[in-house]
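# Structural data only, the sequence is not supplied:
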């Protein structure tokens, strides 16, 4: 990637985080940034993942139910493509897991995907403790427990929470 692409990617990340925090204009701007980057770098899995995340946020902020669903579906498809392109990328797995965790299970049934991604990340951490920070591990275990609960697997969720409580 060129320095210009790297700069745009970093700018897009910052803007997207404002969108995650509720800034609807930032979501639109992030979508534009990642759409432009996607055109410039069609085989870049990280760009594809951020594009998918931005689409999911557009869905979150949409007023019309069909627009919400369409954007969320397109976002998930982009995130799945990104994982297919680079299945071992930590950032991509975190993005997809976090989007899947926040989508309504009754409509999207993607808690199992979040569980798979969080489990993958924790397994990588077991192999290499430098892979994630302690704070990331705590957050992932907490989110894993929530994903299990969303998927109707309360006992697995409780087990994950027990792990999380041991790390506090």
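Okay, I see it. These numbers were taken from a predicted model, which means no experiment stands behind them. Numbers count the residues shown, from 1 in each chain.
# When you work out contacts or count neighbours from here on, use the C-alpha atoms and nothing else.
Noted.
# which one's the longest helix in this structure?
helix 65-85 (DSSP state H).
# got a list of contacts for it?
With contacts defined as CA atoms under 8 Å, 6 or more residues apart in numbering, helix 65-85 is touched by 43-46, 48-62, 89, 92-93, 95-96, 99-100.
# what about 10 Å?
43-62, 86-87, 89-93, 95-97, 99-100, 103, 107-108, 110, 113, 117 (CA atoms under 10 Å, 6 or more residues apart in numbering).
# filter those to the buried ones?
44-62, 90, 92-93, 95-97, 99-100, 103, 110, 113, 117 (16 or more other CA atoms under 10 Å).
# Just to be sure, which of the residues you listed are found in helices?
45-61, 90, 92-93, 95-97, 99-100, 113, 117.
# which residues touch the residue nearest the centre of the chain?
By CA atoms, centre = their mean, the chain has its centre lying nearest to residue 95, at 1.9 Å. The contact partners of residue 95, by CA under 10 Å, 6+ apart, come to 46, 49-50, 52-53, 79, 83, 101, 114, 117.
# so can I have CSV of these showing distance to residue 36?
Listed next are these as CSV, based on distance: CA to CA, whole Å:
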residue, distance to residue 36
46, 14
49, 14
50, 12
52, 13
53, 15
79, 17
83, 20
101, 27
114, 27
117, 27
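# Relative to residue 25, which of the residues you listed is nearest.
residue 53 (14.9 Å; CA to CA).
# these two touch, right, the closest one and residue 103?
No. Residue 53 lies out of contact with residue 103 (CA atoms under 10 Å); the separation is 11.6 Å.
# list residues touching both of these two?
With CA under 10 Å, 6+ apart, residue 53 and residue 103 have common neighbours 59, 72, 76.
# try this one side by side with the last:
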């Protein structure tokens, strides 16, 4: 990636984060910038992953159900492709896991993908003993989402086990877990 593209990529990631936080215009702009960057850097899995996530953000905000579905499918396809290209990249796994987690299971059947990515991220964090790319807060959030994904998959015992582990690490999650 050229220096100019790197600046554009950083700007797109900033817009992407604003989109995650609910800014619809930022999500749309991030999607457009990442689409251009993807065309210029077609072999970069991280750009492809952010493009996929931005596509899912556009889907979240779209009014037309057909377009919403198309953007979401396009996003997951890009995220899957990025993981295929670089399966050990934590950032890519985090993006795909979070998008898969938020998609309605009834329509997309992606909870198992979220579980796979969350398990991968948890194992990496525990192996690195918290000294890697995942922060303690992110680790705890992933544990919470993994429990919720298990619960959504009717794997109640696994959800309970994960949430017991989380509660022992950070009691602040107890109320959220009770809502489950």
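Noted; the coordinates are in hand. Please read these numbers as outputs of a predicted model, since none were measured by experiment.
# For the residue nearest to the centre of the first structure, give its distance to residue 102 of the first structure.
11 Å (CA to CA, to the nearest Å).
# what touches both of these two?
residue 114.
# burial measure for residue 37 of the first structure, as a count.
Per other CA atoms under 10 Å, the neighbour tally for residue 37 of the first structure reads 21.
# Just give the nearest non-adjacent residue to it, would you?
Using CA to CA, 6 or more residues apart in numbering and skipping residues adjacent in sequence, the residue nearest residue 37 of the first structure is residue 47, 6.7 Å away.
# ok, now residue 33 of the first structure?
residue 12 (5.9 Å).
# Next: residue 140 of the first structure.
residue 118 is the one closest to residue 140 of the first structure (CA to CA, 6+ apart), at 6.2 Å.
# do the same with residue 96 of the second structure
residue 79 (5.6 Å).
# angle of the helix or strand hosting residue 16 of the first structure against helix 45-61?
Assigned by DSSP states H and E, residue 16 of the first structure belongs to helix 3-20. Taking axes from the mean of the first three to the mean of the last three CA atoms, to 10 degrees, one finds helix 3-20 of the first structure and helix 45-61 inclined to each other by 30 degrees.
# Tell me the helices and strands packed up against helix 3-20 of the first structure.
helix 24-40, helix 45-61 (3 or more CA pairs under 10 Å, 6 or more residues apart in numbering; DSSP states H and E).
# returning to what we had before: residues contacting the residue nearest to residue 140 of the first structure?
Going by CA under 10 Å, 6+ apart, residue 118 of the first structure touches 90, 93-94, 96-98, 112, 124, 137, 139-145, 147.
# Kindly report the same for residue 154 of the first structure.
Contacts of residue 154 of the first structure (CA under 10 Å, 6+ apart): 145-148, 160.
# For those residues, please prepare a markdown table with the additional fields secondary structure, distance to residue 34 of the first structure and neighbour count.
Listed next are those as a markdown table, based on DSSP: H, G, I helix; E, B strand; the rest coil; distance: CA to CA, whole Å; neighbours: other CA atoms under 10 Å:
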| residue | secondary structure | distance to residue 34 of the first structure | neighbour count |
| --- | --- | --- | --- |
| 145 | helix | 31 | 26 |
| 146 | helix | 29 | 24 |
| 147 | helix | 27 | 29 |
| 148 | helix | 31 | 22 |
| 160 | helix | 34 | 20 |
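# is it possible to export those residues to JSON lines including distance to residue 36 of the first structure?
Formatted as JSON lines, the contacts of residue 154 of the first structure follow (distance: CA to CA, whole Å):
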{"residue": "145", "distance to residue 36 of the first structure": "36"}
{"residue": "146", "distance to residue 36 of the first structure": "34"}
{"residue": "147", "distance to residue 36 of the first structure": "32"}
{"residue": "148", "distance to residue 36 of the first structure": "36"}
{"residue": "160", "distance to residue 36 of the first structure": "39"}
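# of all those, which comes closest to residue 130 of the first structure?
Residue 130 of the first structure lies nearest to residue 160 out of those, by CA to CA, at 20.7 Å.
# Looking at the second structure, name the residue matched to that closest one.
Using TM-score structural alignment as the criterion, the counterpart of residue 160 of the first structure in the second structure is residue 162.
# does its match really touch residue 148, like I thought?
Yes. In this structure residue 162 of the second structure lies within contact range of residue 148 using CA under 10 Å: 9.3 Å.
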